[in-house]
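Student: Whatever this is, show me its structure:
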Amino acid sequence: MTKAELEGLLNRQKTAFQMDPPGLERRMDSLKKLSDIIENNKERLIEAVNKDFGLRAREETLFLEIFPLQDEIRHAMKNLRSWMKRRKVNGAWFLLPSSAYYQFQPLGAVGIMGAWNYQVLLSLSPLVDAIAAGNHAIIKPSELAPRSAEVLQEIINSSFPEKYIHCVTGGAELARDFSALPFDHLFFTGSTRIGKKVMAAAAPNLTPVTLELGGKSPAIIHHSYPVKLAAKRIMAGKLFNCGQTCVAPDYVIMPASLNEEFEKHVKASVEKFYPDMNKNQQFSSIISSDHFKRLQGLLKDAEENGAKIVTLGPADDPYKRFMAPRLVFEVSHEMQLMQEEIFGPVLPVLNLETMEEAVEYVNDNPRPLALYYFDEKKKRINWLLRNTLSGGVTINDTVYHLAQHNLPFGGVGASGMGHYHGYDGFQTFSKKRAVMHQRRLAASDFLHPPFTDLKKKLIHVLGNLTKV
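Tutor: Presented below is the predicted three-dimensional model:
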């Protein structure tokens, strides 16, 4: 699709929106239709994702993409009437007898740019929020997962009018043109590097953006916490989709005295999760040869700089893009795998002896999308929450905070800006519009010019009454 064709599509959507903004009934019907589309094409989507990766377990796509997406639609439909309600607020006393309220109104025509690692979820989850908020939308799935992008394009475009919801596919050039369109809001999921380019492309139009990026999400283990349980939960979150998850634990911080026990329990967990790892058809492949080579380069750099690498499975297979999990000990901050988001089955272990040292290290680096802390002591947990900043936090587990519909999901700083999921997603794609309703007789009429002596005295009295 050319740039001119994209512009024409957006203009048609904007015109259609202005003529008939979706109300409650159309929004509910569209959410139900989207749910039906996903259910009716579930097996096609699962197979397309599997082909994109070379291997992705059916159960993993169901558990990590299809089920959360359907549950998000269910949650939106259950709560949409309440979300749309006008909400009264207390008016300013000096503007009595006016009343004040706010209401959420749709923005117009929005753009959504999905991500390859969870193509179905990360393309359609923002669409759920956009539909619930009453917008028209154009979706652009990631070209790095072309088979799932093609299926999404077919099922969306055959089910919704072009002027309402439409899906476009294409490579980097189309992505550049897409992000430069004058959307009423642009939602992007992907890397921090590309996020900067998307934001720069949107800036000339002053298009507001939500950026769901990534970062190095730490898992901090307090020495008092059961290492076996921490190891199991960290590796479960780490190895979903072979580590190609934006909120996967990127590295572990713990005292050196826990290394031996942690390694033992990590090995046991991996063996339990993925017996016959390279044969059981449940351990995902790396998305592309380029990404496979990048991960191998991170390991090579770490080993050349003194790291100890523990392989937790059979030999890698570049042809199948199979990569066994690794633990990496004796790491330093200068190593490449401690400088960039790993996005693979490689888990560095950074040995810091105290909680204060761990928090200082996290705070000295770009703010992560997620932070995981393993401890039972409420006082220490609260101290860590006060003294760190991240997109989200899970205590004594990993990843699952993003599945909480009543919690916002989003990054901070280099890991992103803005939120979505549930009510927060509805707000992201809405204008929270302020409305004041003044009465025929109003005290504010006495404050109009000219400022007579009486009015000056009145203003003086008001000034005294409003002092803290």
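Student: For the rest of this, base every contact and every neighbour count on C-alpha atoms.
Tutor: Noted.
Student: From L34, how far out is the spatially most central residue of the chain?
Tutor: Most central in the chain under Cα atoms, centre = their mean is E212, positioned 4.4 Å from the mean C-alpha point. To L34, E212 is 22 Å away according to Cα to Cα, to the nearest Å.
Student: Could you do N157 as well?
Tutor: According to Cα to Cα, N157 stands 11 Å off from L34.
Student: With P146 instead?
Tutor: Distance from P146 to L34, by Cα to Cα: 21 Å.
Student: And the strands in the stretch 1-150 of the chain?
Tutor: 87-89, 99-106, 109-113, 136-140 (DSSP state E, counting those that start in this stretch).
Student: Identify the residues contacting the shortest one?
Tutor: Translated: strand 87-89. Strand 87-89 has contacts (Cα atoms under 8 Å, 6 or more residues apart in numbering) with 99-103.
Student: ChimeraX command for the buried members of these?
Tutor: Those of the contacts of strand 87-89 that count as buried under 16 or more other Cα atoms under 10 Å are selected in ChimeraX with:
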select :99,102,103
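Student: Dump the contacts of strand 87-89 to TSV, plus distance to I194.
Tutor: Below are those laid out as TSV (distance: Cα to Cα, whole Å):
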residue	distance to I194
S99	45
A100	42
Y101	39
Y102	35
Q103	34
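Student: just the contacts of strand 87-89 now: which is nearest T452?
Tutor: Nearest to T452 among these: S99, at 28.0 Å, using Cα to Cα.
Student: ok, that closest one - contacts?
Tutor: Applying Cα under 8 Å, 6+ apart, the residues near S99 are 88-91, 436-438.
Student: for comparison, sequence B:
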Amino acid sequence: MEDQILEILALQKTALLRLSTSSAEERIAKLRKIESYLLLHKEELCDVMYQDFKKPASEVVIAEMLGVKREINHTIKHLKSWMKPASVSTPLMLLGTKGLVQYEAKGLCLIISPWNYPFNLSICPLVHAIAAGNAVILKPSELTPNTSSFIKKMISSLFDKSEVAVFEGDATVSTFLLEQKFDHIFFTGSPAIGKVVMAAAAKHLTSVTLELGGKSPAIVGPDVNVEEAAAKISWGKFLNNGQTCIAPDYLYVHEKNYFSFLQALEASVETFYGSNVAKSKDYARIVNRRHFDRIASLLEDAKEKGAQVLFGGITDADDCYISPTVLTNCTPDMRILQEEIFGPILPIMSFKDEFQITADIRSGDKPLALYVFSTNTEFNNYILNNTSSGTSVVNDCLIQFGHNELPFGGVNHSGIGKSGGHYGFVEFSNQKSVVIQRTNLLKNFYPPYSVKVRWMIDFVLKWL
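Tutor: Purely as a prediction, here's the structure:
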């Protein structure tokens, strides 16, 4: 495997100039090939993702395929304009010059993708990298082996290895890849592994995009449609069995709506998945036994420290099944309020005023997402202005990931860099500044520094 990686790296390095100088039409043709393959092999992709963690076919289409297709179509529509050098205004001191921002490919890129949305979070960064004119090595997750094999087969059939190559395998493969010198690394995963990736990149001064996670709060204010908010939060939390980096991780509900919201939340879960969730065809499973054990231990720790199970709490280790679970009476000493849950358990706490909860949110690491539900604009603005997060949504969940015109990414602990649409193209590009000199007015400041020159320098200092 190591010899194969080194061989492909050498091959891709020889192709960098050809790729970086390729036209928009050539790059668009590559993206169209991905889209065509995706639509042609829809059923196969649904099958492999069900094999990996019983992901419902509808969720594969909505959360995996649709996201990739929309990203491809958006990129195709705008790529020609993105690739053009962007003109900038000229400062008075440099009159007679012209300034441009020229987008050039970063070069050799490594994409390390996660298991929770294994297709979407592999191919969307790849779309951006191809659009920017890079060569790519893609390392999909070993925790979803069937999907990873599908991705490798797809890429092998569509691309020459000098352009895009896929390497499967466990953490040892990722470790070896990270030891090599890349021009950019795009990693999606946990903050803990993100630190490892960043440390490895630092040895080569390689730029990174880290799409991480963290504890994303949701806040239900006093002025809200309780049933509608409950349905949206239930969908955002339990989609993909809670294994979503931007899922609501814990919830504050205003005391005015606390009990009615709990009732509405339980009703929405039954509406989505029926009275026996384990038999629902629309509910995925935890990806493997190790992650099941981790989430189950969070649940047991919370119960031992006084948390009450409002509904759910049913587990089946053999099936990696954890039912949609809501906990009340949660306290800060519980691990479930300290660690990212990444599963179908939702701790809920009541609050009286927004001042305390924003202070609580600020006391922790900055989350990837923050959700606020209220029809009161003043309340919403207070929450947004007094917290920091990578993304925020008012009166819904998860939808920011599908907005092609907005940057997606975290802040500090929850991530570095942005992706999505034009921001993804820029992330895989070097924004090279170009100044074209047409009239050299600066010659008036050349030495010797006569009285006249010194007067001009003082004038510039004062007025420009």
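Student: What would you report as the TM-score here?
Tutor: After superposition, the two chains reach a TM-score (TM-score structural alignment, normalised by the length of the second structure) of 0.97; 462 aligned residues with a Cα RMSD of 1.4 Å.
Student: picking that back up, from the contacts of strand 87-89 of the first structure, which is closest to A443 of the first structure?
Tutor: Relative to A443 of the first structure, and with distances defined as Cα to Cα, the nearest of the contacts of strand 87-89 of the first structure is S99, at 13.0 Å.
Student: Excluding sequence neighbours, find me the nearest residue to the closest one.
Tutor: H437 (5.2 Å; Cα to Cα, 6 or more residues apart in numbering).
Student: Pull the number of nearby residues for the one you found.
Tutor: Other residues near H437 of the first structure number 11, with proximity taken as other Cα atoms under 10 Å.
Student: L96 of the first structure now?
Tutor: L96 of the first structure: 14 neighbours (other Cα under 10 Å).
Student: so how far is N205 of the first structure from it?
Tutor: 39 Å.
Student: And for N280 of the first structure?
Tutor: For N280 of the first structure relative to N205 of the first structure (Cα to Cα), the value is 50 Å.
Student: How about A109 of the first structure?
Tutor: 14 Å.
Student: Also F240 of the first structure?
Tutor: 38 Å.
Student: same thing with I220 of the first structure?
Tutor: From I220 of the first structure across to N205 of the first structure, the span is 42 Å (Cα to Cα).
Student: more crowded one of the two?
Tutor: The neighbour count for I220 of the first structure versus N205, taken as other Cα under 10 Å, is higher for I220 (27 against 13).
Student: That one belongs to a helix?
Tutor: No. Using DSSP: H, G, I helix; E, B strand; the rest coil, the secondary structure at I220 of the first structure is strand, not a helix.
Student: quick one: it and F374 touch, right?
Tutor: Yes. At 6.2 Å, I220 of the first structure counts as touching F374 under the criterion of Cα atoms under 8 Å.
Student: before we move on, back to that, so the residue nearest to the centre of the first structure versus H421 of the first structure, what's the distance?
Tutor: From E212 of the first structure to H421 of the first structure the distance is 12 Å (Cα to Cα).
Student: for Y101 of the first structure, same thing?
Tutor: 24 Å.
Student: And for F374 of the first structure?
Tutor: Following Cα to Cα, the distance that separates F374 of the first structure from H421 of the first structure is 25 Å.
Student: repeat for P226 of the first structure
Tutor: With distances taken as Cα to Cα, P226 of the first structure is found 32 Å from H421 of the first structure.
Student: Just give the number of residues close to the corresponding residue of the first structure for I457 of the second structure.
Tutor: Counting by TM-score structural alignment, I457 of the second structure lines up with I459 in the first structure. Residue neighbour count, defined by other Cα under 10 Å, stands at 15 for I459 of the first structure.
Student: and what of H333 of the first structure?
Tutor: The number of residues packed near H333 of the first structure is 10, by other Cα under 10 Å.
Student: Please report the distance of it from A302 of the first structure.
Tutor: H333 of the first structure is 10 Å from A302 of the first structure, by Cα to Cα.
Student: quick one on the thing from earlier: residue contacts, the residue nearest to S99 of the first structure?
Tutor: By Cα under 8 Å, 6+ apart, the contact set of H437 of the first structure is 98-100.
Student: could those residues be laid out in a markdown table, adding distance to G170 of the first structure?
Tutor: Conversion of the contacts of H437 of the first structure to a markdown table gives the following (distance: Cα to Cα, whole Å):
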| residue | distance to G170 of the first structure |
| --- | --- |
| S98 | 53 |
| S99 | 50 |
| A100 | 47 |
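Student: Which one of those is nearest to M323 of the first structure?
Tutor: A100 (59.1 Å).
Student: residues near the closest residue to that closest one other than its chain neighbours, how many?
Tutor: Leaving aside its sequence neighbours, A100 of the first structure sits nearest to M436 (Cα to Cα, 6+ apart; 4.4 Å). By other Cα under 10 Å, the residues close to M436 of the first structure number 14.
Student: Which of the three states applies to M436 of the first structure?
Tutor: From three-state DSSP, the assignment for M436 of the first structure is strand.
Student: From D397 of the first structure, how far off is it?
Tutor: 46 Å.
Student: same check, this time on L369 of the first structure
Tutor: In terms of Cα to Cα, L369 of the first structure sits 15 Å off from D397 of the first structure.
Student: All good on my end, thank you.
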